[in-house]
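> here is a sequence together with a model predicted from it:
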Amino acid sequence: MCGRYVRRSDKQRIAEAFRLAELPELPLPPDYNIAPATFQPVIRLNRDTGEREMVLMRWGLVPYFAKSLLDWKGFSTINAKAETLQERALWRGPFQKRRCLVPADGFYEWKKIDPKTKQPWVYTLTDGLPFAFAGLWHAWKNPDTGDWLQSFAVITTTPNELTAEVHDRMPVILHPRDYDRWLERGHVEQPPVDLLRPYEAEAMHAAKAHPKVGNVRNNGPEMLQGPDDEGEPMALLNSK
């Protein structure tokens, strides 16, 4: 699964990397320990203009049939398995009509060391550029207040050779050349199932992260620093 990730790029850098039509008026400070149930930037196509736009959504997709957030609490919808997107009703609609890009600079996975200890690892791209998870989004109307909540999930797939050393799943990372196809709105004759594959291991970098990343209250560039490292965090220093 993908339960924590990193976004250190500012909105200007994200806008350039994802070719946004306009720079969004959103507060977007770096976040080195993104956790579920928080609001994060997501990129989709604007229904009216057809151009890419960035909006804030809650991480953890709330389905249309949920009676309340409390009613849905306890069911993990932060991730959607690529293998079952077209089988489960929960994911089928969003996969057909509401696909999105989730900007990130890295993600965490935990490796079990012993029954009481897990070591977090952070994965980035070797080119140091921001990238996109393949995501799904949905809009839920609160029956009590009439307010709308937009939420998203990150799609996961089988691991590549690098991530398999730590976990049996990894988030789907899309290539920029595939962004347009992934974002295409509405029903398509051939959904982009072929894009839901492990990213190339040779284009990724892995490093030990700080054990404190396990607590969502800890946040800062030191989360990227391994327990035995000295000096500055190393994992993302190759960013351009």
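Yep, that arrived.

> for the rest of this, base every contact and every neighbour count on C-alpha atoms.
OK.

> touching, residue 195 and residue 177? I think so.
No. Contact criterion C-alpha atoms under 8 Å: residue 195 and residue 177 do not qualify, at 10.8 Å.

> which one's more surrounded, the two?
More crowded of residue 195 and residue 177, by other C-alpha atoms under 10 Å: residue 195, with 17 against 8.

> check the gap between the more buried one and residue 51 for me.
For residue 195, the distance to residue 51 equals 21 Å [C-alpha to C-alpha, to the nearest Å].

> which parts of this structure are strands?
For the chain, the strands defined by DSSP state E cover 5-7, 31-34, 39-45, 52-59, 79-81, 99-104, 106-114, 117-125, 131-141, 148-157, 170-171, 173-174, 204-208.

> can you list contacts of the second one?
With C-alpha atoms under 8 Å, 6 or more residues apart in numbering as the contact definition, strand 31-34 has outside contacts at 4-8, 213, 216, 218-221, 223-224.

> try this one side by side with the last:
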Amino acid sequence: MCGRYVVVASVEEIEKRFQVTAAQLPFDFQPNFNLGPGSLAPVITNDKPNELQFFTFGMTPFWAKKRMYLFNARAEGDGNMDNDPDYKGGKGIISKPSFRKPIRSQRCLVIADAFIEGSYAEGLDKPHLVYLYRRPFAFAGIWDVWKNPETEQEVHSFAIITTTANPLLQKIPHHRSPVILHERDERRWLRAEHLQEITTLLEPYPAEEMNAYPISPKVKSPKATGRELIEPVGERLQPELELRMKTELRLQGMGAGKRDHRH
């Protein structure tokens, strides 16, 4: 599962990296080192691929009678319930009631700088920060629009698609990993029309292009959002080459720079 992640890149950095323009923001966008369900987060949707938007993390399907927070969507659907990392079966997400429409026509890039994962036995009592050697990056996401039957207010929300654990996640150990898109596949994810092309992208990200280290269980509190949450409390799970050490996720300088969003 991926229920907490880190977003610290400035709006300007995201705009440059993904070649998008941010709409006027309804709030003061600040770095968040512990972004969880219910929070507004940056996304790029297939219907507005050149615009940076902010949707609620935790998807409510359009047909729901009340608010829901489906923050993850299993690529395998009801398949691979044992979470076998070597699973090669079908992508059952295409037939799940909550996801079968969004996976076909409502996909998005979920912008992140890192994510937080706990062990499958101890959860966030034993959390790790997982990062790529490039940032920011994009999770494969799906989105929907739900209208509150009482207030008529529309809620735009999203879920992150998960798949089998790669060798790095298995070291935590955790049984799932979010689908992280290669940079070359980001636009392909947004514009793909055929299910075979879409589901082909739902694979684990290469473990050699990422790393992780243990952090404090203080991250369990959804109210905690500060930089101190990602301070390492132990060694990295994989040794790093000197070249990668120069480009790894750095604690200092993350989220630097603010933007005046007044227009």
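That came in fine, so what should we check first? All of these numbers come straight from a predicted model, not from anything done at the bench.

> quick TM-score on the pair, please.
After superposition, the two chains reach a TM-score of 0.85 (TM-score structural alignment, normalised by the length of structure 1), with 223 aligned residues with a C-alpha RMSD of 2.3 Å.

> circling back to that earlier point, now restrict the contacts of strand 31-34 of structure 1 to buried residues only.
For these, a burial check counting by 16 or more other C-alpha atoms under 10 Å picks out 4, 5, 6, 7, 8, 213, 219, 221, 223, 224.

> what's the match for the fourth one in structure 2?
Using TM-score structural alignment, the equivalent of residue 7 of structure 1 in structure 2 is residue 7.

> about what we covered before: wait, which of the buried ones among the contacts of strand 31-34 of structure 1 is closest to residue 77 of structure 1?
residue 4 (13.5 Å; C-alpha to C-alpha).

> residue 222 of structure 2 maps to what in structure 1?
Residue 222 of structure 2 maps onto residue 216 in structure 1, by TM-score structural alignment.

> quick revisit: can you list the strands of structure 1 in a markdown table and add distance to residue 15 of structure 1?
Putting the strands of structure 1 into a markdown table (distance: least, C-alpha to C-alpha, whole Å) gives the following:
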| stretch | distance to residue 15 of structure 1 |
| --- | --- |
| strand 5-7 | 13 |
| strand 31-34 | 17 |
| strand 39-45 | 10 |
| strand 52-59 | 8 |
| strand 79-81 | 25 |
| strand 99-104 | 10 |
| strand 106-114 | 17 |
| strand 117-125 | 18 |
| strand 131-141 | 12 |
| strand 148-157 | 20 |
| strand 170-171 | 22 |
| strand 173-174 | 17 |
| strand 204-208 | 22 |
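
> wait, which of these is closest to residue 66 of structure 1?
Taking C-alpha to C-alpha, strand 131-141 is the member of the strands of structure 1 nearest to residue 66 of structure 1, at 8.0 Å.

> longest helix of structure 1?
In structure 1, assigned by DSSP state H, the helix with the most residues is helix 89-97.

> what about that one, how far off from structure 2?
After superposition onto structure 2, helix 89-97 of structure 1 sits on average 0.5 Å from its aligned residues (mean C-alpha distance after the TM-score superposition for structure 1).

> what span of structure 2 is that helix aligned with?
Residue span in structure 2 matched to helix 89-97 of structure 1, by TM-score structural alignment: 97-105.

> contacting residues for the match of residue 222 of structure 2?
33, 34, 35 are the contacts of residue 216 of structure 1 under C-alpha under 8 Å, 6+ apart.

> just give me the match in structure 1 for residue 71 of structure 2.
Under the alignment (TM-score structural alignment), residue 71 of structure 2 pairs with residue 78 of structure 1.

> that match and residue 192 of structure 1: what is the separation?
Relative to residue 192 of structure 1, residue 78 of structure 1 is positioned 20 Å away (C-alpha to C-alpha).

> so which of those two has more stuff around it?
Legend: neighbour count by other C-alpha under 10 Å for residue 78 of structure 1 and residue 192, higher for residue 78 (24 against 15).

> residues touching the more buried one, list them.
Residue 78 of structure 1 sits next to 2, 3, 36, 59, 60, 61, 152, 153, 154 when contact means C-alpha under 8 Å, 6+ apart.

> could I get the residues you listed as TSV with neighbour count and distance to residue 12 of structure 1?
Formatted as TSV, the contacts of residue 78 of structure 1 follow (neighbours: other C-alpha atoms under 10 Å; distance: C-alpha to C-alpha, whole Å):
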residue	neighbour count	distance to residue 12 of structure 1
2	21	25
3	17	26
36	20	24
59	25	22
60	24	26
61	30	27
152	32	22
153	30	24
154	29	23
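
> could I get those as JSON lines with distance to residue 72 of structure 1?
Shown next, in JSON lines, are the contacts of residue 78 of structure 1 (distance: C-alpha to C-alpha, whole Å):
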{"residue": "2", "distance to residue 72 of structure 1": "20"}
{"residue": "3", "distance to residue 72 of structure 1": "18"}
{"residue": "36", "distance to residue 72 of structure 1": "14"}
{"residue": "59", "distance to residue 72 of structure 1": "13"}
{"residue": "60", "distance to residue 72 of structure 1": "10"}
{"residue": "61", "distance to residue 72 of structure 1": "10"}
{"residue": "152", "distance to residue 72 of structure 1": "14"}
{"residue": "153", "distance to residue 72 of structure 1": "14"}
{"residue": "154", "distance to residue 72 of structure 1": "18"}
